[in-house]
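>>> sequence and predicted structure below; questions after.
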Amino acid sequence: MKILIVEDEPSLREIMAQTLRREQYVVEEAADYTSGLDKIAAYDYDCILLDIMLPDGSGLKLLEELKRRGLRAGVIIISARDSLDDKIGGLELGADDYLPKPFHLAELSARIRSVLRRHRHDGRQSLDAGNVRLWPDSRRVEVAGREVELLRKEYDILHYFMSRPNHTIDKAALAEGVWGDHIDQADNFDFVYAQMKNLRRKLEKAGADIEIRAVYGFGYKLVRP
């Protein structure tokens, strides 16, 4: 799951990022309206943490732009302003939740999980493709009812594809979605190929009736053979 933090206070932004990375989220950061807008234009996110107190009121402007573009990401407003009018205003602009500062990091994590559950696949608790079932909350994978042990990135790759059924995924988009936007600094995609090879082998060995098939010259697509 991929999260964007748009917060102009560096220390708070870093604390949130470190906490969420420990919880195995892919986390990216933006410090202002412009960098936040650039990221949402370039990448898909599952949840966006947005400080509406960005300079010149640009936090609310960014929220309006998010909703104007019809992006599927859940949005949690984080703000030092906690009046009822502020909360109602943010929610009416399309935010999914409003968390006033200061807040406990445990509560932030719980709010994120709640927003992700509400947005996830029409409220279903699991993702299903063929005889493969993936449980995002516990990061478990089952094939024909039997649990399959996957490494972190193997799981993240499978989740990425099962969240996008019938989509052909470019290898660069896959790398950005699973490893983060700094992946463009990599010399090649050998790390993607290695993780993909291991995942496909484990699915085949477990008897999965789905396959992540290579699409020559482009990337991969999840199919049922």
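Received the coordinates, thanks.
>>> please count neighbours and contacts with C-alpha atoms only from this point.
OK.
>>> can you count the residues close to the residue nearest to residue 181 when sequence neighbours are not counted?
For residue 181, the nearest residue in space outside its immediate sequence neighbours is residue 28; the separation is 7.3 Å by CA to CA, 6 or more residues apart in numbering. Residues near residue 28, counting by other CA atoms under 10 Å, number 20.
>>> next secondary structure after the host helix or strand of residue 28?
Assignment of secondary structure by DSSP states H and E places residue 28 within strand 26-30. Following the chain from strand 26-30 toward its C-terminal end, the next helix or strand by DSSP H and E is helix 33-42.
>>> ok and that next one relative to strand 26-30, angle-wise?
Here helix 33-42 runs at an angle of 140 degrees relative to strand 26-30 (axes from the mean of the first three to the mean of the last three CA atoms, to 10 degrees).
>>> now do the buried residues in helix 33-42.
By neighbour count, with 16 or more other CA atoms under 10 Å as the criterion, the buried positions of helix 33-42 are 33, 36, 37, 39, 40.
>>> quick one: it to chain centroid distance?
Counting by CA atoms, centre = their mean, to the nearest Å, helix 33-42 is centred 15 Å from the centre of its parent chain.
>>> need the contact partners of it.
With contact meaning CA atoms under 8 Å, 6 or more residues apart in numbering, helix 33-42 is reached by 6, 29, 30, 54, 58, 59, 62, 66.
>>> hold the first one in mind and look at this next one:
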Amino acid sequence: MKILIIEDEEQMLQNMKQTLEKEDYLVETATDYDSAFSKIGVYDYDCILLDISLPGKNGLEILRELKSRGITDGVIIVSAKNSLEDKIEGLNLGADDYLPKPFHMAELNARIKAIFRRRKLKGSNQLKIGNLSIKIDSQAVSVADKELTLNRKEFDILFYLASNKDRLVNKSSLAEHVWGDHIDQADSFDFIYSQIKNLRKKLSTNNAEVELKSIYGIGYKLTAS
């Protein structure tokens, strides 16, 4: 799961980043309006953690811009401004949740997962396609109740493609979502080919009722077989 934290308080930013990375999230950061949109305009996120009190244009202005651009990434406002007016305005502008500071990191993690379940899994804790089952909380994958052993990147690739079932995902989008914005420094997508090859073999060997299709020169699509 890919998270963007927009927060200008360095200690809070690092606390959230380190905590969420321990939960195996891919975390990127921004500290103001300009740095936020340099990422939002290029990458997709499962959830954006947004502080209201930012230098220059505040978090509510970022929400307005997201709405005007038609960007539908999940948003949780995390703010020390625990006012009813800000909460109502933020939710009306399209935020999914509002968490006042200070808060426990465990609660933040739970709210992120709740948003992901609502948006991607229709409220469930797992994604099922044929005899394939993917549990997001435990990051467990099974085929016909037999658990598969996947490395972290194999799981992330599988879950991203499965949550976009029957949709063509181009190689750059997949790389950015699984490896983060540092993917820009990569010379090729050979590392994706390797992970896809291993993942496809594990699924086939265990008779998974899904197919990882390669669309030559473009990307990949997961379909029910």
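Arrived safely, thanks for sending. This structure is a prediction, so every number in the text was calculated from the model and none was measured.
>>> one step back: quick one: contacts for the residue nearest to residue 181 of structure 1?
With CA under 8 Å, 6+ apart, residue 28 of structure 1 has these contacts: 2, 3, 4, 5, 17, 180, 181.
>>> circling back: which one of the contacts of helix 33-42 of structure 1 has the most neighbours?
residue 6 (27 neighbours).
>>> verify the contact between it and residue 49 for me.
Yes: at 6.0 Å, residue 6 of structure 1 and residue 49 qualify as touching, with contact defined as CA atoms under 8 Å.
>>> next up, the contacts around the residue opposite residue 54 of structure 1 in structure 2 once aligned.
Residue 54 of structure 1 maps onto residue 54 in structure 2, with residues paired by TM-score structural alignment. Taking CA under 8 Å, 6+ apart, we find residue 54 of structure 2 in contact with 7, 8, 31, 32, 33.
>>> and for the second one, the neighbour number?
Right, the one you point to is residue 8 of structure 2. By the measure other CA under 10 Å, the count of residues near residue 8 of structure 2 is 17.
>>> OK, contacts around it?
Residue 8 of structure 2 makes contact with 30, 31, 32, 51, 54, 55, according to CA under 8 Å, 6+ apart.
>>> switch to 10 Å and redo it
29, 30, 31, 32, 51, 52, 53, 54, 55 (CA atoms under 10 Å, 6 or more residues apart in numbering).
>>> the third one too?
If you count contacts by CA under 10 Å, 6+ apart, residue 31 of structure 2 has them with 5, 6, 7, 8, 9, 10, 13, 50, 51, 54, 55.
>>> can you map out the strands along structure 1?
According to DSSP state E, structure 1 carries its strands in the segments 2-6, 26-30, 47-51, 74-79, 97-100, 127-129, 132-135, 140-143, 146-147, 168-170, 211-215, 219-223.
>>> count of neighbours near the closest residue to residue 63 of structure 2 other than its chain neighbours?
For residue 63 of structure 2, the nearest residue in space outside its immediate sequence neighbours is residue 93; the separation is 6.2 Å by CA to CA, 6+ apart. A total of 17 residues lie near residue 93 of structure 2 under the criterion other CA under 10 Å.
>>> my read: residue 93 of structure 2 touches residue 64, true?
Yes: taking contact to mean CA atoms under 10 Å, the distance of 6.3 Å between residue 93 of structure 2 and residue 64 places them in contact.
>>> for residue 60 of structure 1, give its distance to residue 95 of structure 1.
For residue 60 of structure 1, the distance to residue 95 of structure 1 under the criterion CA to CA, to the nearest Å works out to 10 Å.
>>> could you check which of these two is surrounded by more residues?
Per other CA under 10 Å, whichever of residue 60 of structure 1 and residue 95 has more neighbours is residue 95, with 23 against 20.
>>> spatially nearest residue to that one (excluding sequence neighbours)?
Setting aside the residues directly before and after it, residue 95 of structure 1 is nearest to residue 75 in space (CA to CA, 6+ apart), at 5.1 Å.
>>> which residues does the alignment partner in structure 2 of that neighbour contact?
Taking TM-score structural alignment, residue 75 of structure 1 has residue 75 as its aligned residue in structure 2. Residue 75 of structure 2 makes contact with 3-5, 45-50, 63, 66, 90-91, 94-98, 112, 115 under the criterion CA under 10 Å, 6+ apart.
>>> ok, and the closest non-adjacent residue to residue 156 of structure 1?
Leaving aside its chain neighbours, residue 156 of structure 1 sits nearest to residue 178 (6.2 Å; criterion: CA to CA, 6+ apart).
>>> would you agree the one you found is in contact with residue 3?
No: Residue 178 of structure 1 is beyond contact range of residue 3, at 11.2 Å (criterion: CA under 10 Å).
>>> shared neighbours of the two, anything?
Common neighbours of residue 178 of structure 1 and residue 3 are listed as 25, 26 (criterion: CA under 10 Å, 6+ apart).
>>> pretty sure residue 159 of structure 2 sits against residue 129.
No: Residue 159 of structure 2 sits out of contact with residue 129 when judged by CA under 10 Å, with a separation of 11.1 Å.
>>> what do those two both touch?
Applying CA under 10 Å, 6+ apart, one finds that residue 159 of structure 2 and residue 129 are jointly contacted by 165, 222.
>>> re the thing from before, from the contacts of residue 31 of structure 2, list the buried ones, please.
5, 6, 7, 8, 13, 50, 51, 54.
>>> go through these and say which is closest to residue 70 of structure 2.
For those, the residue nearest residue 70 of structure 2 by CA to CA is residue 50; the value is 17.2 Å.
>>> neighbours of the closest residue to residue 210 of structure 2 other than its chain neighbours, how many?
Leaving out its chain neighbours, the residue that sits closest to residue 210 of structure 2 by CA to CA, 6+ apart is residue 224, at 4.3 Å. In terms of burial, residue 224 of structure 2 registers 15 neighbours under the definition other CA under 10 Å.
>>> spit out the contact partners of residue 82 of structure 1.
Contacts were defined as CA under 10 Å, 6+ apart; by that measure residue 82 of structure 1 touches 88, 98, 99, 100, 101.
>>> no further questions, thank you.
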